[in-house]
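Asker: make a model of this:
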Amino acid sequence: MGHDEQVEELEVLESIFPEELTKISDTEFRISVSLDLPQEDSESPAEQPTILLQIRYPEDYPDKAPHFDLVSPPNAVSHPHFSLSDDREALLKTLGEVAEDNLGMAMIFTLVSSLKDEAEMIVAGRVAELEKEREEQILAAERAENAKFHGTPVNPETFMRWREGFIKEMEEKAAREEEERLAEMKKAKVKEPVRMTGRELWEKGLAGKAVDEDADDDEVVDGVQKLNVEA
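Answerer: Okay, here's the model as predicted:
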């Protein structure tokens, strides 16, 4: 394709991209490529990012690939899932492969379309990965919540662990109760037995079995104290 053919392709591109293409010379221009990215917040949508594809025809284009580069427009807004500084090398590599596949043909429109598709695919992959992580977090939280309502599956190993813990707990409980019992016994006061009077012993039929230990030399007849009568 000679110079005339290059001019012809550029004119076609100007008709396809009337607002996006900025002509610098007959062999050099740039095209603004706007990305259509998914919006996470419909109420406050983020401004869509734009990439500037700069093109310069070599003398023997299209038998030789055009010179191209990617730059951000002045005052470019940031996007949560796309950064040209991070993705530039990957996008340029894709454009180089597309250019090699289309040698001998007018390829600028194909390069623009490939750039847009590749950039949007990169963002779509990131959004899908983030969504997958959020879903995994939700599922993990649900599993943790459901685990509260399900006991530990019983098998010989878990049963033996439970049994050992239960026996140890019962032994510790019994030891504590024994210590408390002994402590209470030490604190307890032994009360003197209540002595019954002679009359109470007589009335209860116990007179023949009890002797008043406080009596001195008084005689005891049939178990009942015989009182001395003063003259």
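Asker: going forward, measure contacts between C-alpha atoms and count neighbours the same way
Answerer: Will do.
Asker: on the three-state scheme, the residue nearest the centre of the chain is what?
Answerer: By CA atoms, centre = their mean, the chain has its centre lying nearest to Gln137, at 5.4 Å. With DSSP: H, G, I helix; E, B strand; the rest coil as the basis, Gln137 sits in helix.
Asker: list of residues touching stretch 48-56?
Answerer: Stretch 48-56 is touched from outside by 27-37, 66-73, 76-79, 82, 84, 112, with contacts defined as CA atoms under 8 Å, 6 or more residues apart in numbering.
Asker: swap that for stretch 141-153, sorry
Answerer: With CA under 8 Å, 6+ apart, stretch 141-153 has contacts from Thr158.
Asker: what about that stretch, how long is it end to end?
Answerer: Using CA to CA, to the nearest Å, one end of stretch 141-153 lies 20 Å from the other.
Asker: and what of stretch 38-55?
Answerer: 28 Å.
Asker: also stretch 22-37?
Answerer: OK, stretch 22-37 end separation, CA to CA: 24 Å.
Asker: so which bits of that stretch are buried?
Answerer: Thr27, Glu28, Phe29, Arg30, Ile31, Ser32, Val33, Leu35, Leu37 (16 or more other CA atoms under 10 Å).
Asker: export those to TSV and append columns for distance to Leu103 and secondary structure.
Answerer: As requested, those are exported to TSV (distance: CA to CA, whole Å; DSSP: H, G, I helix; E, B strand; the rest coil):
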residue	distance to Leu103	secondary structure
Thr27	17	coil
Glu28	18	strand
Phe29	20	strand
Arg30	20	strand
Ile31	20	strand
Ser32	23	strand
Val33	22	strand
Leu35	26	coil
Leu37	30	coil
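Asker: here is the second sequence; please produce its structure so I can put it next to the first one:
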Amino acid sequence: MKYRLDYKEEQEQELEVLKSIYPDELEGEGEFRITLIPEEQDSSTPLVLALRIKYTPTYPEEIPEISLEVLEGSLEENEHDKLYTDLTNMARDSIGIAMVFTLSSFLKDSLTTFVIERQEQRKKVEEDRIRKEIEEEQAKFQGTRVTIASFLEWRENFEREIAEREKTTKSLTLLRKEELRRNKLTGRQLFEQDEALARSDVTFMEEGDVTVDISLFEREFDMESEDDENSVLDLVRSSTD
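Answerer: Modelled structure (predicted):
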């Protein structure tokens, strides 16, 4: 195994290559960060991360110190853990060679996948919401689907309701008859009640109304009857003569 004394030189050479690849994205020297923007970005929920690298004394014979920094947007805890685990495993597989570009390319591709998955998930949620609204709107016109079980339940409830109504109606009818029986008036009571009502109407007559004395009509009727009787007697007497 070759004993290497030029780790520092290899690190400087890799850093120069990285600066040419990421002229605006790379910041720092022995401890640096590379800003990574996904190939497909979501304007409503943008996601930008930085890969932070710190060279160890014997890098690349050992993995560097790796960390992730969220510059824009957010990462779920499980997403962060998955990215870090994948980067660490990839770094272990790359021991002995310069690996930062490989790690940064992998991270950029992973961010792009995250963005696409989030877009698809948001689209699915929106489609489910619209479909639910359409189904609810259609249900207003279609009504409830009738099954044998639901029909039998409806008929049982309907028959029970009819029976209760009939029972209530019979009870009210009996109560009404009993009330009429208890409050039944005699002919004299009805007459007195009608006479009292007729007299009570006088109290509601307005000023200037003409009152009518019924007794005058009764006397006049008696007088006319008496005149008719006298006329008949006169005719009988004249015929006998």
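Asker: so what number do they get for TM-score?
Answerer: Superposed pair, TM-score by TM-score structural alignment, normalised by the length of the first structure: 0.62. Supporting alignment: 179 aligned residues with a CA RMSD of 3.1 Å.
Asker: can you give me the helices in the first structure?
Answerer: 3-16, 84-101, 108-147, 156-187, 198-203 (DSSP state H).
Asker: average offset between the longest one and the second structure?
Answerer: It refers to helix 108-147 of the first structure. Here helix 108-147 of the first structure, set against the second structure after superposition, deviates by a mean of 2.8 Å using mean CA distance after the TM-score superposition for the first structure.
Asker: Glu118 of the first structure - how many residues pack around it?
Answerer: Glu118 of the first structure: 16 surrounding residues under other CA atoms under 10 Å.
Asker: what residue of the second structure matches up with it?
Answerer: In the second structure, the residue equivalent to Glu118 of the first structure is Ser110, according to TM-score structural alignment.
Asker: what number of residues lie near the nearest residue to its match once chain neighbours are set aside?
Answerer: Closest residue to Ser110 of the second structure apart from its sequence neighbours, by CA to CA, 6 or more residues apart in numbering: Leu83 at 7.7 Å. Other residues near Leu83 of the second structure number 16, with proximity taken as other CA under 10 Å.
Asker: distance-wise, check the counterpart of Leu83 of the second structure in the first structure relative to Ala76 of the first structure.
Answerer: Aligning on TM-score structural alignment places Leu83 of the second structure opposite Leu91 in the first structure. Using CA to CA, Leu91 of the first structure is found at 18 Å from Ala76 of the first structure.
Asker: now stretch 170-184 of the first structure: which residue numbers in the second structure?
Answerer: The aligned range for stretch 170-184 of the first structure is 162-176, by TM-score structural alignment.
Asker: now swap in stretch 203-217 of the first structure and tell me
Answerer: Against the second structure, stretch 203-217 of the first structure falls on no residues (TM-score structural alignment).
Asker: before we move on, back to that, pretty sure the residue nearest to Ser110 of the second structure sits against Leu107.
Answerer: Yes. Assessed by CA atoms under 8 Å, Leu83 of the second structure is found in contact with Leu107 at 7.4 Å.
Asker: need the residues that contact stretch 60-72 of the second structure.
Answerer: Contacts of stretch 60-72 of the second structure (CA under 8 Å, 6+ apart): 7, 11, 46-56, 80, 84, 88, 91-92, 95-99.
Asker: look at Gly96 of the second structure and say how many residues are nearby.
Answerer: Gly96 of the second structure: 14 neighbours (other CA under 10 Å).
Asker: and it, what is it in contact with?
Answerer: So, once contact is read as CA under 8 Å, 6+ apart, Gly96 of the second structure ends up touching Tyr59, Pro60, Glu61, Glu62.
Asker: using a markdown table, please lay out the helices of the first structure together with distance to Val220 of the first structure.
Answerer: A markdown table is the format used below for the helices of the first structure (distance: least, CA to CA, whole Å):
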| stretch | distance to Val220 of the first structure |
| --- | --- |
| helix 3-16 | 142 |
| helix 84-101 | 120 |
| helix 108-147 | 84 |
| helix 156-187 | 40 |
| helix 198-203 | 12 |
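Asker: so which of these comes closest to Gln225 of the first structure?
Answerer: helix 198-203 (7.9 Å; CA to CA).
Asker: picking that back up, from the contacts of Gly96 of the second structure, which land in strands?
Answerer: Judged by DSSP state E, strands contain none of the contacts of Gly96 of the second structure.
Asker: select only the buried ones of those residues in ChimeraX?
Answerer: The ChimeraX selection below is limited to those of those classed as buried (16+ other CA under 10 Å):
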select :59,60,61,62
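Asker: Glu27 of the second structure: which of the contacts of Gly96 of the second structure is nearest?
Answerer: After measuring these against Glu27 of the second structure - CA to CA - the closest member comes out as Tyr59, at 19.1 Å.
Asker: can you tell me what that closest one aligns to in the first structure?
Answerer: Match for Tyr59 of the second structure (TM-score structural alignment): Tyr61.
Asker: name the nearest residue to that match, sequence neighbours excluded.
Answerer: Closest to Tyr61 of the first structure by CA to CA, 6+ apart is Met1, at 6.3 Å.
Asker: that neighbour contacts Asp60, correct?
Answerer: Yes. With contact defined as CA under 8 Å, Met1 of the first structure counts as touching Asp60 (7.0 Å).
Asker: who touches Arg237 of the second structure in this structure?
Answerer: Per CA under 8 Å, 6+ apart, neighbours of Arg237 of the second structure: none.
Asker: what's the counterpart of it in the first structure?
Answerer: Checking with TM-score structural alignment, Arg237 of the second structure has no match.
Asker: could you say which helix or strand holds Arg237 of the second structure?
Answerer: helix 214-240 (DSSP states H and E).
Asker: returning to what we had before: separation between the residue nearest to Tyr61 of the first structure and Lys64 of the first structure?
Answerer: 10 Å.
Asker: who's in contact with Arg122 of the second structure?
Answerer: Arg122 of the second structure neighbours (CA under 8 Å, 6+ apart): none.
Asker: same question for Leu103 of the first structure.
Answerer: Pro62, Asp63, Lys64, Ala65.
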